[in-house]
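Participant: The sequence and its predicted three-dimensional model are supplied below.
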Amino acid sequence: MTPTPGGTTHRRTLRWQPARVLALRDETPRARTLRLALPEPRRHLAGQHYVVRLTAPDGYTAQRSYSVASAPDDTGEIELTVEELEDGEVSGYLHGVVEPGDELEVRGPIGGYFVWPGDTPALLVGGGSGVVPLMSMLRQARSTGTADLLRVVVSARTAADLYYADELPGPQTTVVLTRTGRGRLTVDDLTPLVRGGEDVFVCGSPGFCDAATDLLVEAGVPVGSIRTERFGPSG
């Protein structure tokens, strides 16, 4: 197939395919992971996303993009972690209606900018649900024995809001709790983790990404080394 610019998203990834829901797992009171089986396995890159489309009986459709949380592999299965948003059309369905055995329309993997190749040093900075694509990177590094390439900083409001709480902690990770801990992410959290020359991936709300980028620059990271992925409340 002919690749799109960047060489990471192929034309066939833009075709819809039915994905079967294998399992559901709650990460927090408002975040759920869906494990999906794809009829046409497509190995993703850590940081890419899939689009999920719902179609009502009257033909009305709604679609949203969700980052892949699982590590790249050839099993034909992926995990998407979805935050339930108030009045969210798609997220509400994925949390309150979908069950194992159901089918969802998906297309992907998509994206060529916010991806980690798996063999270069990187600093990952995530806020709230922004940890999802970073978790794919961390899982890949751990599974391939290259975890020493990564440094990870995750900001969450409370321990109950922390995604992947049983898996995320480790020598590569720092967790900052903004409501029950000592407050917001600071330059002192980031400066010791900056090694120089690494790529930096920042993911979260627009406000978080802007604040984290300013702190990283203050910590000595060149602006050109920082890639951001901003998440917004799209439902």
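Facilitator: Received the coordinates, thanks.

Participant: drop to CA atoms for contacts and neighbour counts, all remaining ones
Facilitator: Fine.

Participant: where's residue 101, which helix or strand?
Facilitator: Using DSSP states H and E, residue 101 maps to neither a helix nor a strand.

Participant: Comparison target below:
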Amino acid sequence: MVGTVVSRTAETPTAATLLIDVPGWRGALAGQHVDVRLTAEDGYSTQRSYSLASPGTMGLPGVPPDPAAHDSRIALTVQIVEDGEVSPYLTQDLQVGDQLELRGPVGHWFVWHPTDPHPVQLIAGGSGLVPLMSMLRTRRLARSVAPFRLVVSVRTPQDALYADELEALGTDVRITRVWTRRGPDGWTGRIGRIDAGLLRDVCFPPDERAHVFVCGPTPFVEVAADLLVDLGHDPERIRTERFGPTGP
């Protein structure tokens, strides 16, 4: 399928959100991704996977499985990958009106269903927040009352995605910020990486059997998942998504 870029909005100095109109889009589940294929004039092509940042409208109560019932626009938030051949083009060169070849939605493991009432614990490292933001937006759109908590780790405030939107969600979702290098002006809290003590204090306790979604760079995800298991969380309730050097 082919989508047309409607807008490109800077989220941080190194990340941008693309709003893309995709005629016939049938919706997606919160947490899914799409594959983006670029083809050069000489015929060379390459493909990358990018998580959907937009709400997952598939499975929303009262929304029939009909393309006409879904918003045809999707949002992708793209973080520039150093020495990458796709992300710099998408975030810096792509223009409104340009078209992209897309495939998806893809993935049925790392998804949240808006009819599920169980608590949900989200843990994000850097741009790993993107599919988790889709879950948060889906929760709001579905008017779900499932308890949500979010732990989001980034280097500095300058690197924080969706800062204003998360601030607005703070009254309904317990959000814990982890700054690994520098906090905002006046910050007196901890600076550093996530650890067992932090996760024990801010995450749902294991006996509440929350669904846990962890997304970010591979080392971050592995550490977070191991810490959660050590704290007593059921491994079968922990779902992970890893972003490698050529990932979303």
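Facilitator: Nice, thanks for sending it over. What you see is a predicted model, and the numbers here were worked out from it, not measured in a lab.

Participant: Quick check: TM-score for this pair?
Facilitator: After superposition, the two chains reach a TM-score (TM-score structural alignment, normalised by the length of structure 1) of 0.89; 219 aligned residues with a CA RMSD of 1.4 Å.

Participant: Tell me how many other residues surround residue 54 of structure 2.
Facilitator: Residue 54 of structure 2 sits with 26 neighbouring residues when counted by other CA atoms under 10 Å.

Participant: need the longest strand for structure 1.
Facilitator: Determined from DSSP state E, the single longest strand within structure 1 is strand 17-28.

Participant: Could you check how far that one is from the centre of its chain?
Facilitator: 15 Å (CA atoms, centre = their mean, to the nearest Å).

Participant: Mean per-residue distance, the helix or strand that it is followed by versus structure 2.
Facilitator: Using DSSP H and E, the helix or strand that follows strand 17-28 of structure 1 in sequence is strand 31-37. Overlaying structure 2 shows strand 31-37 of structure 1 at a mean distance of 0.5 Å from the equivalent residues (mean CA distance after the TM-score superposition for structure 1).

Participant: Report the buried residues of the helix or strand just after strand 31-37 of structure 1.
Facilitator: Going down the chain from strand 31-37 of structure 1, the next helix or strand is strand 49-55, by DSSP H and E. Buried residues in strand 49-55 of structure 1, counted by 16 or more other CA atoms under 10 Å: 49-54.

Participant: can you list the residues that contact the longest strand of structure 1?
Facilitator: For strand 17-28 of structure 1, contacts defined as CA atoms under 8 Å, 6 or more residues apart in numbering pick out 32-40, 99-107, 160-165.

Participant: before we move on, the earlier item: will you turn the buried residues of strand 49-55 of structure 1 into JSON lines that also has distance to residue 225 of structure 1?
Facilitator: Below are those laid out as JSON lines (distance: CA to CA, whole Å):
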{"residue": "49", "distance to residue 225 of structure 1": "21"}
{"residue": "50", "distance to residue 225 of structure 1": "25"}
{"residue": "51", "distance to residue 225 of structure 1": "27"}
{"residue": "52", "distance to residue 225 of structure 1": "30"}
{"residue": "53", "distance to residue 225 of structure 1": "33"}
{"residue": "54", "distance to residue 225 of structure 1": "37"}
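
Participant: which two in those are spaced the farthest apart?
Facilitator: Farthest pair in these (CA to CA) is 49 and 54. Separation: 16.6 Å.

Participant: ok, now which ones touch the equivalent of residue 102 of structure 2 over in structure 1?
Facilitator: By TM-score structural alignment, residue 102 of structure 2 lines up with residue 106 in structure 1. Residue 106 of structure 1 makes contact with 16-19, 50-53, according to CA under 8 Å, 6+ apart.

Participant: which one of those residues sits closest to residue 194 of structure 1?
Facilitator: So of the contacts of residue 106 of structure 1, ranked by how close each gets to residue 194 of structure 1 (CA to CA), first place is residue 50, at 30.5 Å.

Participant: Contacts only, for the aligned partner of the closest one in structure 2.
Facilitator: Aligned by TM-score structural alignment, residue 50 of structure 1 pairs with residue 34 of structure 2. Counting by CA under 8 Å, 6+ apart, residue 34 of structure 2 makes contact with 49-52, 102-106.

Participant: now residue 121 of structure 2
Facilitator: With CA under 8 Å, 6+ apart, residue 121 of structure 2 has these contacts: 148-150, 203-204, 210-213.

Participant: any idea what it aligns with in structure 1?
Facilitator: Residue 121 of structure 2 maps onto residue 123 in structure 1, by TM-score structural alignment.
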